[in-house]
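Peer 1: Build me a structure from this.
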Amino acid sequence: MASNNFSKIDSSSNNHHHNNRKPEPKLVSDAVQTSLAEHAEVREAHVVIVGAGMSGLSAGLKLARLDYEVVIVEARDRVGGRIETRAFKNDESEHEKGVIDLGASFLHGVEGNPLVELMKEFKQPVHFEDEEEPIKIYSSDGPALPDDVSKKLKAHAYHTFFESARTDSQAADSPDLAASLGSYLYDSKSPLFEAASGPEERVVLAHLVGGLESWTGAALEQVALRWWGFEREFGGKDGVVSCGYGTLVNLMAQEFVRLGGKLMLGHECLGLEHDAEAGLVRTYVQPTAPDHLPRDEDDGRIPRPAEQAGFPHSLAPPITLQSSYSICTLPLGVLKAIVAGDKVPRNFFNPPLPARRQQAIKRTGFGLLNKVILRYERPWWPVNAPWLVLLPLAHSGSLRSSSSSASLSSSKSSASSDSSSPSSVWPCIRASNTGTSMLESTIFATSVKVQNYVPITGEPALVFFFGASAGEAIEELTDDAVAEMMHAKLAAHLDVNEEDEPEGPSECIVTRWRADRFSRGSYAYIPPYLKEAWSDEPATPLDIMEMSRPLWNGRLGWAGEHCQVDHYACVHGPHMSGCEEAERIHVAFQASASASAV
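Peer 2: Next up, the predicted model:
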């Protein structure tokens, strides 16, 4: 636990040097003090950072290295935020217990990426995929596609998704504001289908890009074509952090504390208040109460928790943190809840956020990526293949097209009716026939990307990626139901005979980032124009820039993946935004100190 005795700060001069005389601390106003517990503590620091994710840790570490007194407040009992690395359970084998990332796991682009230098500083290895090894594409009613065909189709689908769509969006005439990435990719004249040698390959190509909803976090029809490729990403290969991003953020946190930073885990921010007269920001925090999500094991579904007003908290007294500056790194999903008053007090920010900031938060999309991790005693799939792709049931493989009423999106809402339906395959969810059939139809409506961890860490584990509506549906099921469902799906696609089918997974981990009230989703995206009652403006990259701008006369800064216009939805984005915000505050302190010295 961090020390209760923080050094006092001079809010008038904002001089951070420790050998200067400090005035007595300023107490909070009588009105605010009355609203708090009778014995609420008041602590002081130069900077208070809300959130110990990548952006908060990056900002805190940089400021601590510049000799500022910094407090990082984190509601969870761990650092990392949407970075979470989990150790597999111990087993009786001699295999060393490995780890797996439940949230962020990729390093996107190594050329000029400052995250690469951070990884080197903390000696974290990165695994790069063997590009010579083809992925394995499995249909539900036959053997895997030949390697040469899989390689050709995957290469073309990804080139269309990551290159052609971006080039056509940014280099040609600007697409209509209402046009979506899906409308471009699934059009009958789309370059996506140029590599197809027949209708079956057209369907495979459509499903390959459909599986990339795990990349966008949203249905491709919900991603704006006009801004696809607008950002300036780093070039070079993508890699996987083989020891887990959690190792990196833990090392960052340890270094932050070693330098004198205060890390308050298990303390939830109740709100922030600007005292313009005193030139201070007050951050109100309280020890976090544990969440309990009830589950009904009989039918495998998770009932939605009852609506609650406000935060569930412990009875411990609140703490007031006073600082010259504060940095808010709350995820966009949490900011959306604050603006909407969704089980979060609307007066979280006092004074309230400006209307244009609230509208930017509302307009920007916040997608979802969930993972299902299956660990086995030994691998029973092609161990060298970096990825397996499971195509949907043959009868649901219709092709999305702007000129055809047949669509994959319609198949997402149609229940399965053949022998592969959950009522006949997964006995643990038979009791909820209609509901789980709909969930299964949504989960497997398009291709499922499965990452093989044998080449990465040697761990006999597979990671299933579910974005958008498939990710939402996963959250409705229990871990046991998901484990049985995924194992059955995998065995069916790999064409394993019933007598040869291996035992089920020894461990199953299911993420539920939307249900996590401290994240409420995964990462940002820009949706196409949809006129709303509260705004007639479309979402644009300017909204991301707006969300990054400091408020309250510069006293309240912002950082996070949703604050980096060129690097949102990735780990280096929040790292960069945290460092940039720390630099801004450092310059402000220096300017104030120089003015006081005149």
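Peer 1: okay, CA-based contacts and neighbour counts for the rest of this
Peer 2: Will do.
Peer 1: quick one, what contacts the most centrally placed residue in the chain?
Peer 2: Centrality entry for the chain: nearest residue to the mean C-alpha point is residue 522, 2.7 Å, by Cα atoms, centre = their mean. Residues near residue 522 by Cα atoms under 8 Å, 6 or more residues apart in numbering: 82, 217, 333, 366-369, 513-514.
Peer 1: to compare against the first, here's another:
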Amino acid sequence: MMTDGTETAHYGAPTLQTNGIHENGTNGTPAIYDVIIIGGGISGLVAAQSLTKLGWKVLILEARDRLGGRVWTYELDGDGHKADLGASYIHGMDGNPIAEVAEKLGMELRFYGPEPGILRDHTGAVPPDDLKIFENTSECMFSHLKALSQTSPHTAPTADIPLIAPFLSATSPLFDGLTSATSKQQATALARSYAGWCGADLGRVSFKWWGFEQDTQGRDGLVASGYWRVVEWLEGEVVAAGTDIRLGEEVVGVDCAKEQSDRVTVTTTLVHGPAGASCSIKTYTGRYALITLPLGVLQNRPPKFTPPLPQRRIEATHRLGNGLLNKVIIYYDAAWWTDIDSIYFLPDPDHPGNLLGRPTAPAALHIHNLWTLQKTPAICFFVTGYAAEKLEKLSDPAIEQWATAIIQQYLSPTQIAPRPKQVLTTRWLSDPYTLGAYSYIPITAPGEPEATPLDMLEMSHCLWGMLFFAGEHTEPDQYASVHAAWTSGVREARKLKVVLQAADDKRRSLV
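Peer 2: Coordinates of the predicted model:
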């Protein structure tokens, strides 16, 4: 994750522990943890919360200098202005465990709907069909396409059909009531911007599996007070229960070979340790391990597993899609712009790549007005798919120049916009501890092994009776969400309780 060079402020992260409460057993022998959790994101924290409260000895290993993973609230100044650089929504409030925690903690949520002016063209003007275009797009994406894929009485879609194809077909309800060519072009650009729901261009996303999941229902809530409260609360829970937390240690090896006497040995390196120093490598021993590493890490730079992961696990890991969503936060001394909560900028027909999208397939750009939504004088760009990948290749000065020019063009075409106080850019694909944002099910070429929700189930299965796995990419009904990470942590904690209790009962029976 890169910013403009300012020091990162984070919430809920304990001080790096070098001599944890379970560092040594009796007589100086190494401690044996009941469970070693690899990764201090939401799924790892939730699992630790459950297990430590029942008295199990748990260790969390996290490579970052903070907890939370892809949940990261950044403090912009000393006046309480914050912005979520990762997750910012609770999707589907009904029956959502994150919603229940938010209510318990008194977190402020915002619920908003489309307003006149939600679309802006390249001149800063509001298109005459703006609300109609937005309503058509949302209805098509979240109702029509899901029903067409899952409940059509005709032939089921094949795995090589991308989601964008029926979205933009001549008979798509996307274009209902739109008579002008300009309105249809604007609807097409807005449809492509819905890549943010998958983290990938909709030309890569499988239409066959769109709507297959059985996710939470109800409206979406923006976490206006910042997601940090969830991380802070979970940290307090696990620390109070006795969890050992080690920050700044990257896991490079996981060994559960039988010669280890049915123990898991986890090897780490200190992220900021002295080069070549012997103390930069540590080992920990546990009865079981829970791996909560993101999909991108498992695909591109996983720890060394001994024995190696089974081929079916490797194939499932690489069949899944790893999406990307980045944010650009433009922070000002004071708010000076429109009071609309959410706006979509439409691409310039004469310069179709002006919003970083593909010139041959230009997409709209979604922004949040953080002033109306959470009283932070900032504008947040949601940059997804191809544009998000392109963004990561730009320097910070180039991004600032581009973003301020876009704001000038769309929000202040008749007067000079003020200079921003600060510009922050996320680069989740370049971040070695995420290497992406969240999972999706991609299209599959004819004749190739098909990516399916079974791949997510495969990634959730225990290996060798000792390695357990959690994370949003292991939840086929809720993937690509914070509540999926939460649910997976609860799921694996339940499994671990069963095996821990059974092992302890067996040991007691032999005494």
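Peer 1: quick one: TM-score?
Peer 2: The TM-score (TM-score structural alignment, normalised by the length of structure 2) is 0.90; 490 aligned residues with a Cα RMSD of 2.4 Å.
Peer 1: wait, what's in contact with the aligned partner of residue 369 of structure 1 in structure 2?
Peer 2: Applying TM-score structural alignment, one finds that residue 369 of structure 1 aligns to residue 325 in structure 2. By Cα under 8 Å, 6+ apart, the contact set of residue 325 of structure 2 is 196, 199, 382-385, 388, 428, 436-437.
Peer 1: Just give me the match in structure 2 for the residue nearest to the centre of structure 1.
Peer 2: For residue 522 of structure 1, the residue aligned by TM-score structural alignment is residue 437.
Peer 1: And that match, how close does it get to residue 273 of structure 2?
Peer 2: 27 Å (Cα to Cα, to the nearest Å).
Peer 1: same check, this time on residue 157 of structure 2
Peer 2: Taking Cα to Cα, one finds residue 157 of structure 2 at 52 Å from residue 273 of structure 2.
Peer 1: separation between residue 466 of structure 2 and residue 479 of structure 2?
Peer 2: Residue 466 of structure 2 is 24 Å from residue 479 of structure 2, by Cα to Cα.
Peer 1: My error: substitute residue 186 of structure 2 in the last question.
Peer 2: 30 Å.
Peer 1: So what touches the helix or strand hosting residue 33 of structure 2?
Peer 2: In this assignment (DSSP states H and E), residue 33 of structure 2 forms part of strand 32-38. For strand 32-38 of structure 2, the surrounding residues in contact (Cα under 8 Å, 6+ apart) are 22, 25, 44, 48, 56-62, 251, 284-293, 500.
Peer 1: rerun that using 6 Å as the cut-off
Peer 2: The contact list for strand 32-38 of structure 2, computed with Cα atoms under 6 Å, 6 or more residues apart in numbering, reads 57-61, 285-292.
Peer 1: if we can go back for a sec, neighbour count winner among residue 466 and residue 479 of structure 2?
Peer 2: Neighbour count, other Cα atoms under 10 Å: between residue 466 of structure 2 and residue 479, residue 479 has more, with 25 against 18.
Peer 1: Show me what that one aligns to in structure 1.
Peer 2: Looks like residue 479 of structure 2 aligns to residue 568 there (TM-score structural alignment).
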